[in-house]
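Participant: give me coordinates for this.
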Amino acid sequence: MSSPYGPQHAPAGDVGAAIMMIDSRLRSVHDGRTGSDPEQQALVDQFTASLGPKGAEDLLDGACTLIFMFVKWLRMTHEQHDKDVIEYVVPSLVATMRMMPKSVPPEVIPTMAGLVIAAATDLSPNLWRKQYGYWTEEELTPLEATAFLLAEHINRITDDPDFATRMVTEALSSADEG
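Facilitator: This next block holds a predicted model:
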């Protein structure tokens, strides 16, 4: 039976902009920069300010699409080893978010875990979240952190610091061709 929260009912959003932001964060971490790079943060702030309400919503939907894509890849990978993605990925993700109280306040961790669990059960993270109302300002950085942490997890599994970004850009390229 089809769920109204299925991915086929969800807008994909601006996946290109979302992966650009996540890739920028990944590169910042791998370049050895710690903390927030003021120049990078200024560029991100300038970019997000230029989006307007529709663009911001598209970026949020794009981040949720990334979460769905990342979790789908993780689910398929874990299933090849007879493991459950929820059992192996969610606890690690939650533990990492708990160590980031400035970026991810404890009260939004259940929502971020819910997004991942929704994706792991083949539901659209953005439609699952939207049933509870509009995004709050407190959820925006944790949403980015969730997508970032999933990408970093994939990169560590594959031992390739660009795997998650490449996977998404290749999917976008093949969608453009098709």
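
Participant: CA atoms for contacts and neighbours, from now on please.
Facilitator: Fine.

Participant: OK, contacts around residue 17?
Facilitator: 59, 62 (CA atoms under 8 Å, 6 or more residues apart in numbering).

Participant: for it, give its distance to residue 169.
Facilitator: 11 Å (CA to CA, to the nearest Å).

Participant: same question for residue 155.
Facilitator: Residue 155 is 15 Å from residue 169, by CA to CA.

Participant: then residue 141?
Facilitator: From residue 141 to residue 169 the distance is 22 Å (CA to CA).

Participant: repeat that for residue 112.
Facilitator: Applying CA to CA to residue 112 and residue 169 gives a distance of 24 Å.

Participant: go on, residue 59?
Facilitator: Computed as CA to CA, the residue 59 to residue 169 distance reads 16 Å.

Participant: comparing those two, which residue is more hemmed in?
Facilitator: residue 59 (23 against 16; other CA atoms under 10 Å).

Participant: would you do the same for the sequence below? I want to compare the two.
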Amino acid sequence: MDFQMNSPEGKAILAKARRGDFARPGEEEAIQFVAAGVERSGIRRVLDVGCGRGGTAAWFHQHGWGEVVGLDVDQKSIDHARATYPGVEFVALDVGRLADWRTDPFDFVCLFNSFYAFPDQFLALRNIRSVCRPGASVCIFDYARSRESSVPAELGSHIGHPIVLEDMQDLFVEVAGC
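Facilitator: Model (predicted):
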């Protein structure tokens, strides 16, 4: 079988090896780190964008963050998440079509190791903003690099689009006016 590790099959293998539905090492610690810095008062609805197999969305649900929805483009991952975590809603949808999704607004949106995978990060962020209530928090926890560094060629094109730290402020200003 030929596959990339940054694919649904690769993520399933990594999740099994790590005894949880997290594709990256240290994922639960990353979630706890982020959650500790979020003011929870007023948070009723949480959206996990790029939820994969559902581990992060399930963590927020299990820790009482309110109604949690996981969103991912991969139907196999969504099917697994639905079967494994029945208390969480999971939706198969591309972030590029998120603005067309009719849903109640979210108070907190998180993206754990998924933003790099969006070829048009401006569109992704704009669409995420479209499903947020005014004053909502958006947390992006992802791979990053400085403008001076480059992605090693041997990693190939499947590495995605790691965040360029210096460009993030400009992206947020352009999309959200912050």
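
Participant: could I get the TM-score for this pair?
Facilitator: Here the superposed chains carry a TM-score of 0.32, computed using TM-score structural alignment, normalised by the length of the first structure; 103 aligned residues with a CA RMSD of 5.5 Å.

Participant: can you tell me the element residue 46 of the first structure falls in?
Facilitator: helix 38-49 (DSSP states H and E).

Participant: chain center to the helix or strand following that helix: distance?
Facilitator: Downstream of helix 38-49 of the first structure, the next assigned helix or strand under DSSP H and E is helix 52-79. Once both centres are worked out by CA atoms, centre = their mean, to the nearest Å, helix 52-79 of the first structure turns out to sit 5 Å from its chain's centre.

Participant: run the angle between helix 52-79 of the first structure and helix 38-49 for me.
Facilitator: 110 degrees (axes from the mean of the first three to the mean of the last three CA atoms, to 10 degrees).

Participant: going on from helix 52-79 of the first structure, what's the next piece of helix or strand?
Facilitator: helix 85-98.

Participant: what's that next one in contact with?
Facilitator: Here helix 85-98 of the first structure has contacts from 71, 74-75, 78-79, 104-106, 109, 113, 116-117, 120, 146, 149-150, using CA under 8 Å, 6+ apart.

Participant: which among those residues count as buried?
Facilitator: Buried by 16 or more other CA atoms under 10 Å: 71, 74-75, 78, 104-105, 109, 113, 116-117, 120, 146, 149-150, out of these.

Participant: as CSV, those with secondary structure would be great.
Facilitator: Below are these laid out as CSV (DSSP: H, G, I helix; E, B strand; the rest coil):
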residue, secondary structure
71, helix
74, helix
75, helix
78, helix
104, coil
105, coil
109, helix
113, helix
116, helix
117, helix
120, helix
146, helix
149, helix
150, helix
